[in-house]
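> prediction below, plus the sequence it came from.
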Amino acid sequence: MMQRNRKVLAGIALSGALLTACGGDDLPDRNQSAAGLGQSLFATDHTIVDRRPDANPQRNAYFGDLHVHTTYSFDAYAFGTLATPYDAYRFAQGEAIKNPAGFDMQLREPLDFYGVTDHAMFMGVAAVAADTSSDISRYPFTEVLHDLNEADNMDRWSLPRRMRSFAGLLAGLIPGIINGDIDPEEPLSITRRAWADTVKAADMYNDPGRFTTFVAYEYTTGSDDRGNLHRNVVFESSDSVPEVPFSRMHSNNPEDLWDWMDTLREAGVESMAIPHNSNGSNGQMFKLVDWAGDPIDDDYAVQRIRNEPLVEITQIKGTSETHPALSTRDEWADFELMEFRVATTLPSKPEGSYVRDALRRGLALEAQGITNPYTFGVIGSSDTHTGAAQNDESNFSSKLGVLSADAQLRGSVPFGFIEGLLFNTVAPQAMTEVDGKTFVGGAQPTFGASGLAAVWAEENTREAIYAAFRRKETFATSGPRMKLRFFAGYGLPDDLFDSADGVAKAYATGVTMGADLAPPVNVKESESEGQGALRFAMWAQADANSAPLQRLQIVKGWIDSANETHEEVIDVACAGGAAVNPASNRCPDNGAKVNLSDCSISANTGDAQLRTVWTDPDFVASQRAFYYARVLENPTCRWNTWDAIRAGTERRSDLAATLQERAWSSPIQYVPKLGVVVE
């Protein structure tokens, strides 16, 4: 692979001074008005109070969201969002904030950490362009934004204008800059101020020991065929961050983003990029060639996994674990699929678009002698565009502000005859007919009330949580706050979790989720019993505000001697103490049901906890493999069923009425090359 020129990128990374949390000469005065940015920059003095408790060496589970947009994202502003990063952090700590349509949004319980990730490209520009007193509002293409989010425009009849504003800003700015009609410093100066304000908000609300914030943003790019290649960039701290985030206006090549991150790292600024919505990438996210179309090599792989140790496996725009076309023997592979390329109605190719497939591709690359770029861990997040995480099926307003503010706009309830005619006239491509009724079609009805990022960390601080990200001791949930432990080792005892020090023993004698596992020493090649047996210790706890647990599973992938990859889903613990059927590797049906008239669920079915120590009977010490844990709840109502009940209408027949919420651990990678098997 040709070595890319890093000098230009180094200049981008370090031009001017690095922006520090303490301020700098390039920052606006704290009393300066930030017209169109939602509130004054640095409007509130603050003092950080360190109230952290003693660190827990066995680590605590912390839940958060690392994919949150506010009014500074050009698309969120077009959706009607006025919530600032300050509002987003207040929401995450349990306060109510307003949806663009005027109703309150509030969490059932606060989160532990949060990261605002506004789009780096033209950050803050839409909000300023909407203010007719600003300089940038003089351009004709900004007229559609003028006063867009005044109170009398916050209704469904503003939707056509909002869609025009979303496209018009980019269609005006980008050619204008390229053609020399717009000085790039004009939008860049707005972005610089919005980014400084984003950093300030994160520091203002960071409360070590109680609530953690991360300085972050979204890098937005895609392939020529409109495949999604977006990443969220998360900084370890705010001590020194660049004065301008790297965006597609610098380069649309993710490899250039990694170069920029490496350059920052050499200067002492640590960050990571987290890809999301691989499901909408049309096979581009986990492809086997680089940006130039050359086969992946070691340089590419090492740089990618250094900068991208995690991927987002679930969010509102669908879950990216796997697809029925890829995992034909996984009965739960069709979970919350969004099968379009992002922001289109074009289908997205499954191959190269899903996490489990990428894990298998990584094994195949290793078999060819190439470093594996896909040994990542997993998190979930929301991708909300209202500042407020949306992961409660019973209280889901989706992510698009005014565009998804009611059940009809979300696609779960049909339009009346007159409204249906109007919407079919204005936006026929966005409508669909189901059972003779007119609904919103396309991707929006497939959106899900998901997800959450979760970590095991010693304390609720930036340092501890970021370290968990780096070692990949992370798990993802589709919304509920279920907890999931996952360890691997040789000869782990059956009663590991029966003792108070079981977790400590697991840490001491095994490896945890996200880690690499070396082969056993002094055991026979195929030994699957006794002290040399490869064993997995798993523990899951239900969310008290959600449904009981139904089953605990292992997902295994491996490569055989013919260099063919395989996968298997194995139930390892069943609700009610039921035994797994050894022929099918499945738990018996536990009879859990949902009453679709009121969404009540079966009583006395399912468990508050599931745990087991499982031995892989097919373990071969010389065979490369990965393993991850998955836990499923009993069925509950999907958000569209809740919408239909509240509206007093029949459920939309082409949408799932129920779902099984779940959590996924980061994979443990079994790597024979890490050690030597002694016969």
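Perfect, thanks for sending it. Numbering: from 1, shown residues only.

> could you use CA atoms for every contact and neighbour count after this?
Fine.

> which residues of the chain fall in helices?
In the chain, the helices defined using DSSP state H lie at 6-14, 74-78, 85-92, 125-129, 159-178, 185-205, 254-266, 298-307, 355-367, 407-410, 417-426, 462-471, 502-509, 639-647.

> reformat those helices as JSON lines; add mean neighbour count.
Output for the helices of the chain, formatted as JSON lines (neighbours: other CA atoms under 10 Å):
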{"stretch": "helix 6-14", "mean neighbour count": "16"}
{"stretch": "helix 74-78", "mean neighbour count": "28"}
{"stretch": "helix 85-92", "mean neighbour count": "23"}
{"stretch": "helix 125-129", "mean neighbour count": "28"}
{"stretch": "helix 159-178", "mean neighbour count": "17"}
{"stretch": "helix 185-205", "mean neighbour count": "22"}
{"stretch": "helix 254-266", "mean neighbour count": "20"}
{"stretch": "helix 298-307", "mean neighbour count": "18"}
{"stretch": "helix 355-367", "mean neighbour count": "22"}
{"stretch": "helix 407-410", "mean neighbour count": "23"}
{"stretch": "helix 417-426", "mean neighbour count": "14"}
{"stretch": "helix 462-471", "mean neighbour count": "20"}
{"stretch": "helix 502-509", "mean neighbour count": "16"}
{"stretch": "helix 639-647", "mean neighbour count": "21"}
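
> let's bring in a second model and compare:
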Amino acid sequence: MRIIAPTALSLLLCTPLLVNASEYSPYVDEDFPRNLYWGDTHLHSSFSMDASIMGNAALPPAAAFQFARGETVTANNGMRVRLQVPLDFLVVADHAEHMGILPKLREGAADILADPIGQRLYETLTNNPDGSSLLMGELLKSTSANSPIIANDAIERSVWEESASTADAFNDPGTFTTLIGYEWSSMPGADNLHRVVVFADAADKVTQIKPFSSFDSEQPEKLWAFLADYEAKTGGRALAIPHNSNISNGRMFAVEDSDGQPFNREYAVQRMRWEPIIEVTQIKGDGEAHPWLSPDDEFANFETWDFGNFGALEGDNKENYMLQHEYARSALKLGLQQQALLGVNPFKFGMIGSTDSHTSLATAAEENFFGKSSTVEPGSNRTYGSASSVASKSGNVMFMPWEYAASGYTGVWARDNTREELFAALQRKEVYATTGSRIAVRLFGGWQFSAADINRPDRTRHGYASGVPMGQDLPTASGEQPGFMVYASKDPNGANLDRIQIVKGWLDTEGELHEQVYNVAASDQRRIRRNKVKPLKSTVDAASYSNSIGEATLAAFWEDPDFELEQSAFYYARVIEIPTPRWPAYDAARLGAKIDAAVPLEVQDRAYTSPIWYTPATDTRR
């Protein structure tokens, strides 16, 4: 046997060289959120009183979870329906007020019939041809009077326990996450102050309480106190999400508390502790911007609902002075002003989208939209634009079913698809809203970025290492201008992108508020000249369109040309799709629906990121 002496090369190949003790792999200590998860934080099932009265009698929370995770479900109109791509998470947020009462009445549940009022309501529902209408009248009257029609603690607890245990049963960490929640439906004077309450915890903690409803109080401050008590009692975590500020008649983002007193520092701290995000878009309209507030913004008039509040049926309509306290962009600006006064920003919120559908079906895509309620599911003449259609009428106000928006979803950047990680992302505001399309978008801000960074293959890692993501504060100024990296990609099953914009709001040194929308990236090699971009020619033809225009991805590095070191500001990205058919166009093509000339048949869906904030170094208030 011949033995060959080792050469220098063979020794080099066999012997590890320890140049230093540091790790070689650059990814070992990285812990930033890499994954994008899609979900709906605001969906109603048959357990919601209004959903059940409006035709959703057959789809309880279990059906909502089944649908969201990708199963085929039979809607209340008898049609089968399925999502093209399953969601990653869902919150079934049934109204706390009268939760689960209608299903119990319909089935004649023993605990309902044992209650004298329950027995009377059951007889009204089952023995009268107009029982549903009579019952709805009683329930609505009860809600308006802030008095539960059935005040039965055992029934309320049993329904809540069933709702929470159902969510636990469908929770599948890593695959499909269910977050337990409900809706607190406050509407003093018919002004919408609704919040969705979301828990990070499982049923064992959540069922130690029962939902705090508007029957307990209509004041958000009392809801926050309840959430603080919940956390102290259980060791759990919770937050609240305001929605439909656009029908609050100026109350959602008013700069006074529920008692009409100006904000103080404690109020501002509490509001941001419990309400770190808002729902900026949903079926009942888009709340990012309003054309009266932002006349120079060509995209501000999007799915606008501004006819009034829940009292619009009685002629209580909108006045322009209310709008500044209803739309997200305006509220973000008001927050800068309040921070200058209080030292804390009460409106330092991130933005998400959800459906608020009452059908148990989280459908937000234009081509698969099953409506707000079961009364306006496909085939219900929901697109017919005359007074004979289903509508709410009040003087010169006419709301038509075709005005419902097919919106929206929440995009969450997180490490894993679990309750822990998703809830943490909601709290830190690393989330964003879309109006139904699954557009992927990242936004980073910092003082060290350059134009070359947008083309780095590791730009996301660099974004976290050298800046901050959406939802966060820029560090103390260390450069002349902040730089922003923003990049987006189309919905894999949807439309190309038209453009990316950065929306800035700021407070000048004289105390005046300003805003500006900057075009920072445009498709089809269009040049941005004096902040203007030539519109794309639409390819929409009835219920079809073409991705022959637009781009699959867009990216930009942008520095604020109007930056002033002494001025506080916020920045968020808005990503706009090319024109596509709006949902009534699909009704016409598939169902032969009659379409009135007033019905819009095109839409440009979009995404809104949570903002990044800048506070001057001389102002330590954050």
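Noted; the coordinates are in hand. This structure is a prediction, so every number in the text was calculated from the model and none was measured.

> quick check: TM-score for this pair?
With the length set by TM-score structural alignment, normalised by the length of structure 2, the two chains reach a TM-score of 0.87; 578 aligned residues with a CA RMSD of 2.6 Å.

> so can I have a markdown table of the helices of structure 1 showing distance to A101 of structure 1?
Formatted as a markdown table, the helices of structure 1 follow (distance: least, CA to CA, whole Å):
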| stretch | distance to A101 of structure 1 |
| --- | --- |
| helix 6-14 | 39 |
| helix 74-78 | 13 |
| helix 85-92 | 16 |
| helix 125-129 | 17 |
| helix 159-178 | 12 |
| helix 185-205 | 24 |
| helix 254-266 | 36 |
| helix 298-307 | 38 |
| helix 355-367 | 35 |
| helix 407-410 | 12 |
| helix 417-426 | 19 |
| helix 462-471 | 34 |
| helix 502-509 | 47 |
| helix 639-647 | 17 |
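
> of those helices, which approaches G318 of structure 1 most closely?
Comparing these against G318 of structure 1 with CA to CA, the closest turns out to be helix 355-367 (12.6 Å).

> aligned partner of S217 of structure 2 in structure 1?
With TM-score structural alignment as the criterion, S217 of structure 2 lines up with S251 in structure 1.

> for that match, what are its contacts?
L257 (CA atoms under 8 Å, 6 or more residues apart in numbering).

> and A414 of structure 2, how far from P492 of structure 2?
20 Å (CA to CA, to the nearest Å).

> closest one to A592 of structure 1 among the helices of structure 1?
It's helix 639-647; of these, that one is closest to A592 of structure 1 (CA to CA) at 17.4 Å.

> so which elements touch that closest one?
helix 407-410 (3 or more CA pairs under 8 Å, 6 or more residues apart in numbering; DSSP states H and E).

> related to what we said a few turns ago, and A414 and P492 of structure 2? which has more neighbours close in?
Set A414 of structure 2 next to P492 and count neighbours by other CA atoms under 10 Å: A414 wins out with 22 against 12.

> can you find the partner of the more buried one in structure 1?
A414 of structure 2 maps onto A457 in structure 1, by TM-score structural alignment.

> leaving aside the residues adjacent along the chain, what's closest to that match?
Nearest residue to A457 of structure 1 in three dimensions, chain neighbours excluded: R59, at 4.6 Å (CA to CA, 6 or more residues apart in numbering).

> and the one you found, what is it in contact with?
456-459.

> one more: T435 of structure 2?
So T435 of structure 2 contacts 281-282, 353, 364, 406-409, 605-607 (CA under 8 Å, 6+ apart).

> please redo it, this time with the cut-off set to 10 Å
280-283, 285-286, 303, 352-355, 364-366, 405-410, 604-608 (CA atoms under 10 Å, 6 or more residues apart in numbering).

> trace it over to structure 1, please.
Applying TM-score structural alignment, one finds that T435 of structure 2 aligns to S478 in structure 1.

> now structure 2: which of the contacts of R59 of structure 1 match?
Among the contacts of R59 of structure 1, the contacts conserved in structure 2 (both residues aligned by TM-score structural alignment, their matches' CA atoms under 8 Å) are 456-458.

> distance of the residue nearest to A457 of structure 1 from K673 of structure 1?
29 Å.

> quick check: end-to-end length of stretch 586-595 of structure 1?
Termini of stretch 586-595 of structure 1 sit 25 Å apart (CA to CA).

> which bit of structure 2 covers it?
Going by TM-score structural alignment: stretch 586-595 of structure 1 matches residues 532-541.

> give me the buried positions along the matching stretch.
Of the residues in stretch 532-541 of structure 2, 533, 539-540 count as buried by neighbour count, 16 or more other CA atoms under 10 Å.

> just those now: which is nearest A556 of structure 2?
A556 of structure 2 lies nearest to V533 out of the buried residues of stretch 532-541 of structure 2, by CA to CA, at 14.9 Å.

> L102 of structure 2 matches what in structure 1?
In structure 1, L102 of structure 2 lands on A126 (TM-score structural alignment).

> name all residues that make contact with its match.
Contacts for A126 of structure 1 (CA under 10 Å, 6+ apart) come out as 36-37, 71-78, 136-137, 142, 145-146, 165-166, 169-170, 187, 190.

> that one and L107 of structure 1: what is the separation?
28 Å.

> and for R462 of structure 1?
Taking CA to CA, one finds R462 of structure 1 at 22 Å from L107 of structure 1.

> repeat that for S223 of structure 1.
36 Å.

> cool, and I274 of structure 1?
In this view, I274 of structure 1 and L107 of structure 1 are 24 Å apart by CA to CA.

> quick one: which of those two has more around it?
I274 (23 against 19).

> pretty sure that one contacts T220?
No. If you go by CA atoms under 10 Å, I274 of structure 1 and T220 don't touch, sitting 11.7 Å apart.

> identify the contacts common to the two.
By CA under 10 Å, 6+ apart, the residues touching both I274 of structure 1 and T220 are 230-232.

> follow-up on the earlier one: wait, which of the helices of structure 1 is closest to G441 of structure 1?
Among those, helix 407-410 comes nearest to G441 of structure 1, with 8.8 Å by CA to CA.

> helices or strands up against the closest one?
Counting contacts by 3 or more CA pairs under 10 Å, 6 or more residues apart in numbering; DSSP states H and E, helix 407-410 of structure 1 is packed against strand 437-440, helix 639-647.

> list the contacts for A589 of structure 2?
The contact partners of A589 of structure 2, taken as CA under 10 Å, 6+ apart, are 542-544.
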